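Novice: got a predicted structure plus its sequence, pasted below:
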Amino acid sequence: MSTYRLFDRRFIRHLAVLVSATVLCFSAAAQNVLRVATEGTYPPWSFKDAQGQLQGWDVDIANAICEKLKMKCEIAAQDWDGIIPGLLAQKYDAIVASMAITEERKKRVDFTNKYKSTISRFVAHKGTSPDVSPGALKGKTIGVQRGSIQAGYLTANYKDSDVKFYDTPQAAELDLVAGRVDYILGNMVTYYVGFMKRPEAKDFEFIGPNLQGGLLGDGNGIAVRKNSPELLAKLNGALAAIMADGTYDRITAKYFPFKLM
């Protein structure tokens, strides 16, 4: 055997060891980082402050979970339409974005235990009839965020209404004030602490009953890729811990004058 061929083999073995060690190092490092996606344009749940930093209830919850897990949180904003595809493409490890737990979504992702409840409500001009049944809203224009549980609910049940889809809840609210839609449908808490507190909402109110369950989901959970039992167990453990030690309630009180569960 030539000296060069022996050298080549030794070099290849040495290179393989170095590559394996590097991969192990990266894997070990990755275990100490939780990559999280949130929506980023959905105050008070997640939004960017004047400095462009992500803030909000979901952001604080994600950071509290990482603290319990002794992991570093890397939180990024992701458009709602692409938030599940991004998870499936492994751009991040979890979605902490007040995502409703629905049967349709459970076909694509797994969810942690519920970490808050969601009630959906219609908003319209004061004095509007409280009847918001599909028959009563026939021919009416309804604004809703694209890709939301409320969008799915309207698509399935309000076939005789003109449903308009928006990239953000705020865009739908602007069109309600401008008279381009008759109603908007969304998360009651979001409206309560956001739109309904602003001067432009003085002529508007919640219309109709609280809506929840079915297509509107069974509360909200943190989404992870399917077949991730270890991560799911860690997240559920951390959620239980922040609820037990008061962290969850302290974060909630920072944003809301009421409990979310």
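Specialist: Done, it's in. Numbers count the residues shown, from 1 in each chain.
Novice: please make it C-alpha for all contacts and neighbour counts, starting now.
Specialist: Will do.
Novice: residue 162: what's it in contact with?
Specialist: 139, 140, 141, 142 (CA atoms under 8 Å, 6 or more residues apart in numbering).
Novice: quick one: which of those is nearest residue 63?
Specialist: residue 142 (35.5 Å; CA to CA).
Novice: verify the contact between the closest one and residue 179 for me.
Specialist: No. In this structure, residue 142 sits apart from residue 179 without contact. The criterion is CA atoms under 8 Å, and the distance is 10.9 Å.
Novice: nearest to residue 121, of the contacts of residue 162?
Specialist: When the contacts of residue 162 are compared for distance to residue 121 (CA to CA), residue 142 wins out at 12.1 Å.
Novice: where's residue 253 relative to residue 60, distance?
Specialist: For residue 253, the distance to residue 60 (CA to CA, to the nearest Å) stands at 12 Å.
Novice: what about these two, which has more around it?
Specialist: When residue 253 and residue 60 are compared on other CA atoms under 10 Å, the one with more neighbours turns out to be residue 60, at 20 against 14.
Novice: the more buried one: what secondary structure?
Specialist: At residue 60, secondary structure determined by DSSP: H, G, I helix; E, B strand; the rest coil is helix.
Novice: put this beside the first:
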Amino acid sequence: MLKTFKMTAAAMVIAASGVAAANAEPLKVGFSPEAYPPFYEADASGNWTGWEVEIVNAICAEAKYECELVPIPWDGLIPALTTKKIDAIMNSMSITDERKKTIDFSDKYYNTPTAVIGPKGEIFDATPEGLKGKIIGVQVSTVHADYVKKHFTDAAEIKEYQTQDEANQDLAAGRIDATQADSIALDAFLQSDQGKACCDLKGNVAEDLAILGPGVGAGVRQGDTATKDRINAAIKAIRDNGKYEEITKKYFTFDIYGG
């Protein structure tokens, strides 16, 4: 896991080349500074790259925002938004009714299944019966934590971690029996040398729209319709003009937008 990171002022600013910012102040976009491939990763220079970083870049360019990435621990993102330390969250945050009690969301910009992985050689599936008596690791303050607590009540223990990478590491070390997260993020771990050696996919969990939501969107403050509308228009524009597909093809062999 990345415990520390470097980010120069230039690296923190995401802006379209040759496009003047429409706002006097940059749009501060909060994200959790942890490796979450292929969505967010830090390169050798400490600059953040990945599918979601490129999508944020494209949204900001289309909306004519100068956007500044602001690193904040995952469970502090919503408080930072509501207290106006940041203006938006673009960090694989699922749109849920529970979160909408506190913040608002843009339209979705991707939607993928939720999966469970576990040790190679152990046969079980991503069901309450399959996970009965097992120690399940999840990232704190996520829809996955909520899902596991609701559906896998016969688990021996539910362990919560500050980052998904920590859960993956404990799974590889044999300290937990399974972990649940976004299928794409878990697949990236399974494709790593460590993941290939230790673990495999046990299956996708049953849908629960009330918890998992209809997809991932940009979080904005309640009542900030101006920012929400501009982000929504930008999402639609990059879907229509091919930019979304252009970025997605670099990382995936399918349309991550979902049905």
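Specialist: Everything's here; your move. Everything numeric in this text was worked out from a predicted model, so none of it was measured.
Novice: about what we covered before: settle it for me: which of residue 142 and residue 179 of structure 1 has more neighbours?
Specialist: Neighbours were counted for residue 142 of structure 1 and for residue 179 using other CA under 10 Å; residue 142 has more, 26 against 12.
Novice: what about residue 93 of structure 2, how many neighbours?
Specialist: When neighbours are defined as other CA under 10 Å, residue 93 of structure 2 has 21 of them.
Novice: one more: the one 3 residues further on?
Specialist: The local packing of residue 96 of structure 2 (other CA under 10 Å) involves 20 other residues.
Novice: next: the one 10 residues further on.
Specialist: Here the number of neighbours of residue 106 of structure 2 (other CA under 10 Å) works out to 22.
Novice: any figure for the gap between it and residue 168 of structure 2?
Specialist: Summarising the geometry, the distance separating residue 106 of structure 2 from residue 168 of structure 2, computed by CA to CA, is 30 Å.
Novice: on the three-state scheme, the aligned partner of residue 131 of structure 1 in structure 2 is what?
Specialist: Following TM-score structural alignment, the counterpart assigned to residue 131 of structure 1 within structure 2 is residue 125. Secondary structure state of residue 125 of structure 2, per three-state DSSP, is coil.
Novice: before we move on, what about residue 61 of structure 2?
Specialist: helix.
Novice: gap between it and residue 70 of structure 2?
Specialist: Relative to residue 70 of structure 2, residue 61 of structure 2 is positioned 17 Å away (criterion: CA to CA).
Novice: which residues are contacting stretch 85-104 of structure 2?
Specialist: Outside of stretch 85-104 of structure 2, the residues that reach it under the criterion CA under 8 Å, 6+ apart are 27-32, 39, 52, 56, 70, 77-78, 80-82, 105, 108, 143, 210-223.
Novice: do a quick rundown of the strands in the stretch 151-259 of structure 2.
Specialist: Using DSSP state E, counting those that start in this stretch, the strands found in the stretch 151-259 of structure 2 span residues 157-161, 178-182, 199-204, 216-220.
Novice: and these as JSON lines, adding distance to residue 114 of structure 2?
Specialist: Putting those into JSON lines (distance: least, CA to CA, whole Å) gives the following:
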{"stretch": "strand 157-161", "distance to residue 114 of structure 2": "17"}
{"stretch": "strand 178-182", "distance to residue 114 of structure 2": "5"}
{"stretch": "strand 199-204", "distance to residue 114 of structure 2": "6"}
{"stretch": "strand 216-220", "distance to residue 114 of structure 2": "12"}
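Novice: for those strands, which one sits closest to residue 119 of structure 2?
Specialist: The closest of the strands of the stretch 151-259 of structure 2 to residue 119 of structure 2 is strand 199-204. By CA to CA, the value is 4.3 Å.
Novice: counterpart of the closest one in structure 1, which residues?
Specialist: So in structure 1, the equivalent range for strand 199-204 of structure 2 is 204-209, judged by TM-score structural alignment.
Novice: just give me the mean distance for that stretch relative to structure 2.
Specialist: In this overlay with structure 2, the average offset of stretch 204-209 of structure 1 from its partner residues is 1.8 Å by mean CA distance after the TM-score superposition for structure 1.
Novice: buried set for that stretch?
Specialist: Residues of stretch 204-209 of structure 1 classed as buried: 204, 205, 206, 207, 208 (neighbour count, 16 or more other CA atoms under 10 Å).
Novice: go ahead and confirm the fourth one touches residue 133.
Specialist: In other words, residue 207 of structure 1. No. Distance between residue 207 of structure 1 and residue 133: 11.0 Å, which falls outside the contact criterion (CA under 8 Å).
Novice: quick one, helices of the stretch 101-250 of structure 2?
Specialist: Secondary structure of the stretch 101-250 of structure 2 (DSSP state H, counting those that start in this stretch): helices at 143-151, 164-172, 183-191, 193-198, 209-212, 225-240, 243-251.
Novice: and of those, who's closest to residue 13 of structure 2?
Specialist: Among these, if distance is taken as CA to CA, the winner is helix 225-240, at 17.2 Å.
Novice: how many other residues sit next to residue 55 of structure 2?
Specialist: Using other CA under 10 Å, residue 55 of structure 2 is surrounded by 20 other residues.
Novice: trace residue 68 of structure 1 over to structure 2, please.
Specialist: Structural alignment (TM-score structural alignment) places residue 68 of structure 1 against residue 62 in structure 2.
Novice: contacting residues around that match?
Specialist: 234, 237, 238.
Novice: and if you look at residue 55 of structure 1?
Specialist: Under the criterion of CA under 8 Å, 6+ apart, the neighbours of residue 55 of structure 1 are 45, 46, 47, 48, 49.
Novice: what lines up with it in structure 2?
Specialist: Using TM-score structural alignment to pair residues, one finds that residue 55 of structure 1 aligns to residue 49 in structure 2.
Novice: thought residue 134 was touching the match of residue 131 of structure 1, still the case?
Specialist: No. In this structure residue 125 of structure 2 lies outside contact range of residue 134 using CA under 8 Å: 11.6 Å.
Novice: could you redo the contacts of residue 162 of structure 1 as TSV and give each row distance to residue 18 of structure 1?
Specialist: As requested, the contacts of residue 162 of structure 1 are arranged in TSV below (distance: CA to CA, whole Å):
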residue	distance to residue 18 of structure 1
139	67
140	66
141	63
142	60
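Novice: top of these by neighbour count?
Specialist: The member of the contacts of residue 162 of structure 1 surrounded by the most neighbours (other CA under 10 Å) is residue 142, with 26 neighbours in all.
Novice: on that earlier part again, can I get the buried part of the contacts of residue 55 of structure 1 as one ChimeraX selection?
Specialist: One line in ChimeraX is enough to select the buried ones among these; burial here means 16+ other CA under 10 Å:
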select :45,46,47,48
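Novice: noted, bye for now.
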